[in-house]
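Enquirer: Let's see this in three dimensions:
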Amino acid sequence: MDLQTTIYIFVGLSFSLYIGIAIWARAGSTSEFYAAGGAVGPKMNGMATAADWMSAASFISMAGLISNMGYGGGLFLMGWTGGYVLLAMLLAPYLRKFGKFTVPQFIGDRFYSKSASTIAVICLLTASITYIIGQMTGVGVAFSRFLGVSSDTGIYVGMAIVFAYAVFGGMKGITYTQVAQYIVLIFAYTIPAIFISLQLTGNPIPQLGLGSGFSGTDMSLLAKLDLVVTDLGFGQYTTTTAGSTLNMFMYTLSLMIGTAGLPHVIMRFFTVPSVKDARSSAGWALIFIAILYTTAPAVAAMAKLNLHGTVNTAVKAGGDLYAPEASIKAEDRPDWMKRWEKTGLLKFTDKNGDGRIQYYNDATKNPDAKAKAEAAGWKGNELTVNADIIVLANPEIALLPNWVIALVAAGGLAAALSTAAGLLMAISAAVSHDLVKGIFAPDISEKGELMTGKIAMAIAIVVAGWLGLNPPGFAAGTVALAFGIAASSLFPAIMMGIFSKKMNKEGAMAGMVAGLLITLFYVFAHKGIFFVKGTDFLPMIGGANSFFGITPEAFGAVGAAVNFIVAFVVAKVTSPVPHHIEAMVEAVRVPRGSSAVTGAH
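Expert: As a prediction, the model looks like this:
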C-alpha cells in the first residue's frame, strides 16, 4: 500500500473515532457541557488533561525548537512541566473545592465583583484566542503535508471536525475524545522514537538512547552530534543557551506561571467528583505528560543527527565533511525532502550552482569551518529547515515504514485538535456562563444557557479558523505570547484569590489590567506595532529587548511581577475585604469536607 493511501486510512479512522465518541457522549445539561457532569474518573481525566495540555506546540514544535536551539531549548521542558506541577499543587485542588465551572466565575465570586469577572473574561479570551492561532496553524501544516491539500483547506476540515465533537458534546464529549486523542498522539510520538533510537544506538528506549553510544563508533550519540555540528560551523549542541542567563530564567518562569494560569487546563479539574480526585488526576496527568516530554530531547537530537546525515554523507560514513562528494547532489535528495519542499517549510537554493546541497552555518564564528566551507565552493547556507517539520518529518528522514509515517500524521492532528477543543470550551464557557448568565441575563434558563454555549462555541470556531487563515503579523510567537498573557493577568489573580485573604476586588482588578497591558505593550512595541509620529516606538524605549535583554516571549514573568505589585499597593489604599469573603477563602484552603463538593453552581 502506498504512503498516501496509508495516511488517508489512519487519519480517516482517527477522525471517525472522534466523531463517534461525540455522538455517544452528547451533553444534555449545562453541568455536562461545562464540566462533564463532574463525574470523570482521575485516570481518565489525567489522560484527557495530558491531551488538552500537549498541543501542537508540544507535539509538533517542541522537539524542533530543542533541535534548533540545543541545550537552550530545554527551557520549554522545564517551563511547561514545572508549570504543570505548580498548577497541580497550588491551584487545581483549591479551585475544585470552590465548586465552580470557570476561572472568571472563581475570580468574580472570590473578589465579589462582576467587574472583576468581566476583566478575567477579557484576559481569558485574549490568551485563548492568541493560543488557538498556533493550533489552527498546526492543523494547516499537518494537513498540507500529509493529505495533499492546501493549508487553508486543512484548517476548514479541522474546523469541521472540532465542531462535530465540541459543539454537540461540550466538555463531556471533549473529555472522552481527548482520551482517544492522547492514545493516538502518544503512540504516534513514541513509536518512531523507539525505531530511530534502535537504528542509531541499538537501545530501544529513546530516553536512554540519548546517552548511549552512537552505532559504529566509540563515542556517545550526543558527543557525535556535538562533533558534527561544531565541525559544520554550528554552535555546540549541548551547551548553547537561549540568550542571556537572565532571559533564559525569565523565559522559563514565564512559561511556568503561564502554564499554571491557562484556563483551558484549569477547567479540566472541574470535571472530577472531588478534591481528592483532582489531586489524583493531576498526578496521573503528569505521568502521561512525562512520557512525551522525556522523549522529546531524544527525538530532537536524533532528528538533527539524521538530518545532517541525510544532507552530508560524511556524517555517518566518516571522512571530510567539506569534501565535494560529502554533500549530496540536489537530484539525489530523498523523496521526503521533495514532499516537504511543496509546503514551503523546507527550502533548497543552489547558491554556487554546483548542483549539491551544502548545509553549513552562515553565521559561523569558527574561522576554520568557514575557511573549509569556502574552499569547497560554499557561498552561503543552501538549506532552510523550519523547526515545525522535525517531528512530522522524522520518520521519513529515518526511512521508517509507511504505517509509522501515517501514525505520526494522525498524532500531529490529534495534538492540535485536542488543545483547540479545550481552548474553544474555555472561550464558550467564558462567554455563555460568565458573561451572558453571570452579567447580562442572570435569569436565563438552563436550556437557553446550553444553547448559548453551543452558539458561542460555533462562533469561536469560526473566529479561530479565520485567525488561522489570516494570522496576525506577530503569529510566529503566538504560543509564547499566550503563555505570557496568562502569566501576567490570570495567574497572579488566582494565586492571590486562594492564598491572600486580604486581597480585595480593587487590587485584583488593577493588577490584572496592569499586568495584561504592560505585557501587550512590550510585545507589540517589540513587533513594531506602536508608532509615534511615523517612527517605530522601540527606539524611544531603548530598542529591541531593551528591558535587560528580556525577549517578548519571556516578558510574561515581568508582567506577573507588575500585577502582584500593583494589586498589593492598590489593596493597601482601598477598602478591606468583607469578613464573609475572608471566611470563604479560609474554607477553600482547609480540606475538611472536600469530598462533599460537587460541580453545581
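Enquirer: C-alpha from now on. contacts and neighbour counts both.
Expert: OK.
Enquirer: where exactly do the helices run in the stretch 101-250 of the chain?
Expert: Ranges of helices in the stretch 101-250 of the chain, per DSSP state H, counting those that start in this stretch, are 103-110, 114-146, 151-162, 170-201, 206-209, 221-231, 245-260.
Enquirer: and if you look at the stretch 301-450 of the chain?
Expert: Using DSSP H, counting those that start in this stretch, the helices found in the stretch 301-450 of the chain span residues 314-317, 335-341, 367-375, 390-397, 402-429, 446-469.
Enquirer: One more, so I can put them side by side:
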Amino acid sequence: MSVQIWTFIIVGITFALYIGIAIWSTASSTKDFYVAGGGVSPWANGMATAADWMSAASFISMAGIIAFAGYDGSVYLMGWTGGYVLLALLLAPYLRKFGKFTVPDFIGDRYYSKTARIVAVVCAIIVSFTYVAGQMRGVGVVFSRFLEVDINLGVVIGMVIVLFYAVLGGMKGITYTQVAQYCVLIFAFMVPAIFISIQMTGNPVPQIGMGGTLNDGSGTYLLEKLNGLSTELGFSEYTSGTKSKMDVFAITLALMVGTAGLPHVIIRFFTVKRVRDARKSAGIALLLIAILYTTAPAVAVFAKTNLLNTVSDQPYSEMPEWFKNWEDTGLLTFEDKNQDGTIQYVANAELNELTVDRDIMVLANPEIANLPAWVIALVAAGGLAAALSTAAGLLLVISSSISHDLIKKVFNPKISEKGELTAARISAGVAVIIAGYFGINPPGFVAAVVALAFGLAAASFFPAIVLGIFYKKMNKEGAITGMIVGISLMLFYMLKFKFGIFDGGKTAVDGLKDQWWFGISPEGFGTVAMIVNFIVSLTVNALTKSPPDEVQEIVENIRIPSGAGEALEK
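Expert: Okay, the predicted model is just below:
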C-alpha cells in the first residue's frame, strides 16, 4: 500500500480513538472541565503531562533545529529538559497545595487583587496563543504532505478534532486523550529512529548508534562522517558551536524558567488527588519525556547525514520521489541558479540552490532512509498527536482563563456552574478559530515560535510565581508592575528583532542581528526580561506596603509539607 493509504488508515484509527475517549469522558461539572475531577492517577497524569509537554516543537521541530544548528541546537535540549526539572521540584507541589485551578487563579488569590488576576489572564492568553501558533503550523505541515490536502484545510481538520474533545470533555477528555497520544507519539518517534540506527550503524539503540561507526565496514564514526560532509559544503563542523556563550546561556535559561511558568503544564498538577501524587506524576513525566529528548539528537544526526548524502551535487532529474513530494508542499525548494541541472547545496547563500525547511526533517527522515510505508505513516500520526495534544492543553488554558478567572472571579461572581461550563466551552470554540488563523498564517517555524512563548512565560509568570511561593512579603503592587514590565519588554524585543515591526519589516536575517541587545537573540531575551521583572517587582515591593497578614500566613502554609505538624507532635 502507498504512504497516503497507510496514513489515512493510521491517522483515521488514532483520530477515532481520540473522539471515542472524548465521548466516554464528557465533562459534567466545572471541576471535570478544569482539572478532570481532581482524581487522575499519577501514571495517567505523568503520561498526559509528557504528551502535553512534548508538542510539535519537540516531535517535529527540535530534531530539525539540531540537524541544522548542530551543537548550537543543544540549547533546546538543555533548556526544555532542565526547565521541567525546575518545575517539578521548585513549583509544582506548592502550586498543587495552594489548590487553585489556573495560574491566574493562583496569582489573583496570592496577590489579593482583581487587577493582578486580569494581568495574569492577559499574559496567559498571549503566551498560549504564541505557543499554539507553533502547534497549528505543525498540524498543517503533516496534513499538507502525508494526506496531500491543502495546508489550510489540514489546519481546519486538526482544529475540528481538538475542538471536539477539548470542548466536550474539557480537562477530563484532554487528559485521557493525551495518555493515548503519548503512546502514539513515542512509538512513532522511536520506531523509525531504531530502524535507521540499525541501517546506518548496526546498533538498535539510537543514542549509542549516533556515536558509533558506520555500518559500511570503513570504521568511520558517524559524527566524523557528518563533520566531513558539512565542511566540504562550506558549513561549520556539526559538532562545533557558533553561538556566543552569552546567547547560549540566555536561551537555555529562558527555556528553563519559561517551562516553569507555562500555564498549560502547571495546570496538570491540579488533576491529581494529593500533593504527593503531583510529585510522583512529575517524576514519571520526566522519565517519559527523557525517552524522546535523548533520542532527538540521534534522529537529527541520522536525518542530516542522509540528506547531505542524497542531495549534494546530485542531478535534480535523479532525485527520489520523497524530494518531489516535499517540493509540492513548498517546504523544500530547488532553484537552478547556474542552469546545470545539478543541486548545489552549499553554505554560500549566493551559490546555494536548495532551501530546506527545518520542520520537515523528522517527517521526511523515514522517506529519505527508504523505510516501509507504514513507518512513514506512523510518523505522520505521531506528529499530529504531538501537535494536537499540546494545542488542546493550551486551548483549555485560554478557555478557563476567560470563563473562570475573568467571568466567574471578576465580572459575574454569581454565575451558575452550568453557565460557567457553557462560557468555558464557548471560549474554547473562539480560541480554536483564532488558533486556526495562526495555523494558516504561521509567524515562523515551529520551534522558534514555541521558544518565543517560553520567553514570554519567563518574562511574565516566573517571577510572580516564585516570589509568590517563597517570599511571603511580596505584595500585589510589585507583582503586577513586574508582570506588565516583563511581558511588555519581551513583546517589544520579539516584535522588533524577530518580526521587524519597528524596522520596516527587517528581521535578524536582514541585518538586525548585530543590533541585538547584549548579543542575545529574541529566543533568549526572556532571560533579560525576567531579570528586569524581578528587579522591578522587588523595587516596587520595597516602596509599598506589605501584604495582609492572612496572605502571609497562606504563603507560610503552602511551604509546609502535608502532615508535617502531626509528625512534629508525635
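Enquirer: Any idea what the TM-score comes out to?
Expert: Here the superposed chains carry a TM-score of 0.96, computed using TM-score structural alignment, normalised by the length of structure 2; 561 aligned residues with a C-alpha RMSD of 1.9 Å.
Enquirer: circling back: closest to residue 87 of structure 1 out of the helices of the stretch 101-250 of structure 1?
Expert: helix 245-260 (4.5 Å; C-alpha to C-alpha).
Enquirer: Need the contact partners of the closest one.
Expert: By C-alpha atoms under 8 Å, 6 or more residues apart in numbering, the surrounding residues in contact with helix 245-260 of structure 1 are 72, 75-76, 78-84, 86-87, 91, 241-242, 266, 480, 482-488, 491, 549-551, 553-558.
Enquirer: list the contacts for the residue of structure 1 positioned farthest from its centre?
Expert: Among the residues of structure 1, the one whose C-alpha is farthest from the average of all C-alpha positions is residue 375, by C-alpha atoms, centre = their mean at 42.6 Å. Under the criterion of C-alpha under 8 Å, 6+ apart, residue 375 of structure 1 has no contact partners.
Enquirer: Just tell me what it corresponds to in structure 2.
Expert: With TM-score structural alignment defining the correspondence, residue 375 of structure 1 maps onto no position in structure 2.
Enquirer: What's the separation between residue 375 of structure 1 and residue 356 of structure 1?
Expert: Residue 375 of structure 1 is 15 Å from residue 356 of structure 1, where distance means C-alpha to C-alpha, to the nearest Å.
Enquirer: Over to residue 557 of structure 1?
Expert: Computed as C-alpha to C-alpha, the residue 557 of structure 1 to residue 356 of structure 1 distance reads 46 Å.
Enquirer: just residue 299 of structure 1 next, same as before
Expert: Noted for residue 299 of structure 1: a distance of 27 Å to residue 356 of structure 1, by C-alpha to C-alpha.
Enquirer: between the two, who's got more neighbours?
Expert: Set side by side, residue 299 of structure 1 and residue 356 show more neighbours around residue 299, with 30 against 24, by other C-alpha atoms under 10 Å.
Enquirer: for the more buried one, helix, strand, or coil?
Expert: helix (DSSP: H, G, I helix; E, B strand; the rest coil).
Enquirer: Likewise for residue 576 of structure 1?
Expert: When the structure is reduced to helix, strand and coil (three-state DSSP), residue 576 of structure 1 reads as coil.
Enquirer: Which position in structure 2 pairs with it?
Expert: Alignment of residue 576 of structure 1 against structure 2 is given by TM-score structural alignment, with residue 546 as its counterpart.
Enquirer: ok, how many other residues are close to that match?
Expert: Neighbour count of residue 546 of structure 2, defined by other C-alpha under 10 Å: 16.
Enquirer: for it, what are its contacts?
Expert: Shown here is residue 546 of structure 2, whose contacts under the criterion C-alpha under 8 Å, 6+ apart are 473-475.
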